[in-house]
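Novice: my questions are about this predicted structure, shown below with the sequence.
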Amino acid sequence: MEFSEETLRKWLSKYKFRDLTIEELKSVHELYPNIRFTMSTYTFKDGSQKDLLNFSGTVPVKYQGNSYNIPVCLWILDSYPFTPPICFLKPTANMGVSIGKHVDARGRIYLPYLQHWSHPRSTIIGLTEEMIAKFEEELPLYSLSSTDAARQLELLSYIAKITEGENNIQSKGNGKKDDGRFNKVTVIGAGDLGLACALAISAKDVADKVIVLDCSEGTAKGGTMDLEIFALPKIEVSRDFSATANSKLVVLTINSLGNAQSYLDVVQSNVELFRGIIPSIAHYSQNSVLLVASQPVEIMTYVSWKMSGFPRSRVIGIGCNLDSARFQYIVSNIMKAQTKGKVNWIIGEQGENKVTACSGSNSAGEYQSEDLTDDNADHLLANRALEVLKGKGQRSWSVGLSVADLADSILNDKRKVHSISTMVKINFGLLQGL
């Protein structure tokens, strides 16, 4: 379709930031008039669909003295410009995909610009400029011979399904069909917390494969390098989002390591990190559960829910699971207290805003709660236990053990009650959703 602002306004009527999107598309059209815009239905793996704007065209690339026009296709999500486009090569029948640092076997394009996308600094024109620069370093397509071209047709039909939104790709390297029995976990972030989570999940033996996605720039450092050196059998380190495909559980551990001075600075930095990560996770593992360990947990869980488009039941934060487990241990084993069949909990926001509560059951589906303050003896016991709990810091390895505990319940359907962070409607008297 030729560029028509009136048509775009009609197509984008359900986009959250329609005017911002249209203004940017005007600039793109002026610079690249060969681009064609269409509105198509994007079908996700779980069967859900969205009508999304996509456009295709070519970007000019010079490689080793020759000029090439590289065909690409970009899908614009309905939360654009606060989430990056989904980018693919669109090779013709006589073109083969050159797998490299920025392109996978199915033609999906990965760039640092996408990973660090942040409005208003990031734009489609800026993305295109980086795309050209990276393609000039490593040409993403090559010409096929006539015999190779015939074999390429099957691959192209496969890629076509991806660019139409049908993501049925298996994770590279796992070698198994995802038939519901292969428990694959991805840990996003290769810092101390990410490595602690990966090692704890592996040690607890609840996953068949653990992918550690290293989002840092530069070469592998520290722990990730050591993981590659000593090659633990169930753990794989990758920088390629396609390696995370079909994960049952995705654990988010990334935190901004900038020079942020305030709470709001930390929140904004982490939100910007998530903008470049969550859409890719949602694309490759559309049936996964997101488990958020990044700080502040409650806010980042909400951000993950909004950016992923997942049902709220599949986006949870680690909440007070660690504090609750410690609290129960302190009451039962250090204070040797008899709680008359009650289970003690820490609930609420991480930090100083936590409160105590208790229930008469520790299994899902049989849950009655009451405030410990209703009973003076229980209230005194809770205060004593909280004083002991305050001296226990939440180090990476201890949070990792708590994440592994949650992973076990999620992957193996243990029907165990945990104190987590999740979205709930106001419903007084129910402790399960806190």
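Specialist: Yes, it's here.
Novice: rest of the way, CA atoms for contacts and neighbours
Specialist: OK.
Novice: okay, buried residues for stretch 317-328 please.
Specialist: In terms of neighbour count (16 or more other C-alpha atoms under 10 Å), stretch 317-328 has its buried residues at G317, I318, G319, C320, N321, L322, D323, S324, A325, R326, F327, Q328.
Novice: sec struct for the nearest residue to the fifth one once chain neighbours are set aside, please.
Specialist: So the one you mean is N321. Across the structure, with C-alpha to C-alpha, 6 or more residues apart in numbering as the measure, the residue nearest N321 apart from its sequence neighbours is S419 (4.8 Å). Three states are possible here, and by DSSP: H, G, I helix; E, B strand; the rest coil the one that applies to S419 is coil.
Novice: can you count the residues close to S419?
Specialist: 23 (other C-alpha atoms under 10 Å).
Novice: from memory it sits against R326, does it?
Specialist: No. Using C-alpha atoms under 8 Å, S419 and R326 do not qualify as a contacting pair, with a distance of 11.9 Å.
Novice: just how off-centre is the longest helix along the chain within its chain?
Specialist: In the chain, taking DSSP state H as the definition, the longest helix is helix 146-163. Helix 146-163 has its average C-alpha position 29 Å from the chain's average C-alpha position, going by C-alpha atoms, centre = their mean, to the nearest Å.
Novice: A further structure is provided below for comparison with the first:
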Amino acid sequence: MKPAGKVSRVALIGSGFVGASYAFAMLNQGVASEFVIIDLNHKKAEGDAMDLNHGIPFASNMRIWAGDYSDCKDADIVVITAGANQAPGETRLDLVGKNAAIFKHIIDAVMKSGFDGIFIVATNPVDVLTYATWKYSGLPANRVIGSGTILDSARLRSLLSSELKVDPSSVHAVIMGEHGDTELPIWSHVNVGGMPLEDFQATHGYPSQEKLDEIFVNVRDAAYHIIERKGATYYGIAMGLARLTKAVLRNENSILSVSARMDGQYGLNDLYIGVPAVIGREGIRDIIELKLTPNEQLKFEHSATVMKQAIKSIFPEHV
């Protein structure tokens, strides 16, 4: 890996809705010193780079340009948002086949450049494609991170905060499992300013379990609702990716809900799935093992089974 203290470079692969929104968030937050945009449509990448550069006088200084895979050699992080988008009525898992083929080409090209940093994957189905990135790249698992349930957890915190009438930053809640239809809320570990949700319900008389179930369904199905209305989701995940990038580059050791490789944690092995993890300069430093209720553990294992079946569709040898 590149020695700490050198100029930080992030390479973005895929300048579609998510990628361009992520680039905009990175510029506004001043997360990196250098930002290179790589896209099959090089003119689109050039246009985005030009447009972003014109905003630099209003933000922090950042070198931004449209490049190619050779620019990944000196990158600290390669962020992948390229791939086929989720269409109305399509689940994230429906995208497995077409995006796995795209990823094989991308990862081979990145590694050929001499890249030795950290991958952050956002393309869906993110858990399966993060696993594929790990396999194709040959990098240690801690240096391959999926955006996982970082956005789902933010959505849960946002909707809970509205219901509880408190600032979202004071609501601590996590979604685990697949970034998709089998994800689950970990109600047993939700707290409001340090107060367990169960105690908040007892002292305030709300929210009811029915209301919580309704909130979770809105979290789980949020992408479908947004896609139906405007064709794609991109602002929320772009903010999540910027947050994740910042945690790596600034060695924050922040606990974020990401797709990480299981190696015995929660009784699972050899798959990527959404869990809370400590994120710092070396990628995933540690996976936080929450004590789940029996029902939560059961649902989490079900989500893992679905992920393993999806992985098997790309890697038939996977068990």
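Specialist: All right, it came through fine. The structure presented is a predicted model; accordingly, all values stated were derived computationally and were not measured.
Novice: returning to that earlier point: give the next helix or strand downstream of the longest helix of the first structure.
Specialist: Following the chain from helix 146-163 of the first structure toward its C-terminal end, the next helix or strand by DSSP states H and E is strand 184-188.
Novice: report the aligned residue range of the second structure for the longest helix of the first structure.
Specialist: For helix 146-163 of the first structure, there is no aligned range in the second structure, judged by TM-score structural alignment.
Novice: roughly how far apart are K184 of the first structure and A404 of the first structure?
Specialist: With the distance defined as C-alpha to C-alpha, to the nearest Å, K184 of the first structure ends up 13 Å from A404 of the first structure.
Novice: try V237 of the first structure
Specialist: With distances taken as C-alpha to C-alpha, V237 of the first structure is found 18 Å from A404 of the first structure.
Novice: the two: who's more crowded?
Specialist: A404 (25 against 20).
Novice: can you point me to the longest strand in the first structure?
Specialist: Assignment by DSSP state E gives strand 49-63 as the longest strand of the first structure.
Novice: where in the second structure does it fall?
Specialist: With TM-score structural alignment as the criterion, strand 49-63 of the first structure doesn't align anywhere.
Novice: do the same with stretch 207-214 of the first structure
Specialist: Structural correspondence for stretch 207-214 of the first structure: residues 32-39 of the second structure, per TM-score structural alignment.
Novice: residues touching that stretch, excluding its own?
Specialist: 7-15, 23, 26, 45-46, 49, 61-69, 71, 82, 249 (C-alpha atoms under 8 Å, 6 or more residues apart in numbering).
Novice: sorry, back to before: what does the residue nearest to N321 of the first structure align to in the second structure?
Specialist: Under the alignment (TM-score structural alignment), S419 of the first structure maps onto S257 of the second structure.
Novice: now G180 of the first structure
Specialist: When the two structures are superposed using TM-score structural alignment, G180 of the first structure falls opposite G5 in the second structure.
Novice: neighbours of that match, how many?
Specialist: A count of neighbours around G5 of the second structure, defined by other C-alpha under 10 Å, yields 7.
Novice: residues in contact with it?
Specialist: Contacts of G5 of the second structure by C-alpha under 8 Å, 6+ apart: none found.
Novice: one more: D179 of the first structure?
Specialist: Neighbouring residues of D179 of the first structure by C-alpha under 8 Å, 6+ apart: there are none.
Novice: ok, I186 of the second structure touching N295?
Specialist: No. Using C-alpha under 8 Å, I186 of the second structure is not in contact with N295; the gap is 10.0 Å.
Novice: what about the two, which has more around it?
Specialist: Set side by side, I186 of the second structure and N295 show more neighbours around I186, with 19 against 9, by other C-alpha under 10 Å.
Novice: tell me how far that one lies from D221 of the second structure.
Specialist: Here the criterion is C-alpha to C-alpha. By it, I186 of the second structure lies 17 Å from D221 of the second structure.
Novice: nearest residue to E298 of the first structure other than its sequence neighbours?
Specialist: With C-alpha to C-alpha, 6+ apart as the criterion, E298 of the first structure has its nearest non-adjacent residue at 6.1 Å, and that residue is S421.
Novice: and the one you found, how many neighbours does it have?
Specialist: The number of residues near S421 of the first structure, taken as other C-alpha under 10 Å, comes to 26.
Novice: so it makes contact with G317?
Specialist: Yes. S421 of the first structure sits in contact with G317 when judged by C-alpha under 8 Å, with a separation of 4.5 Å.
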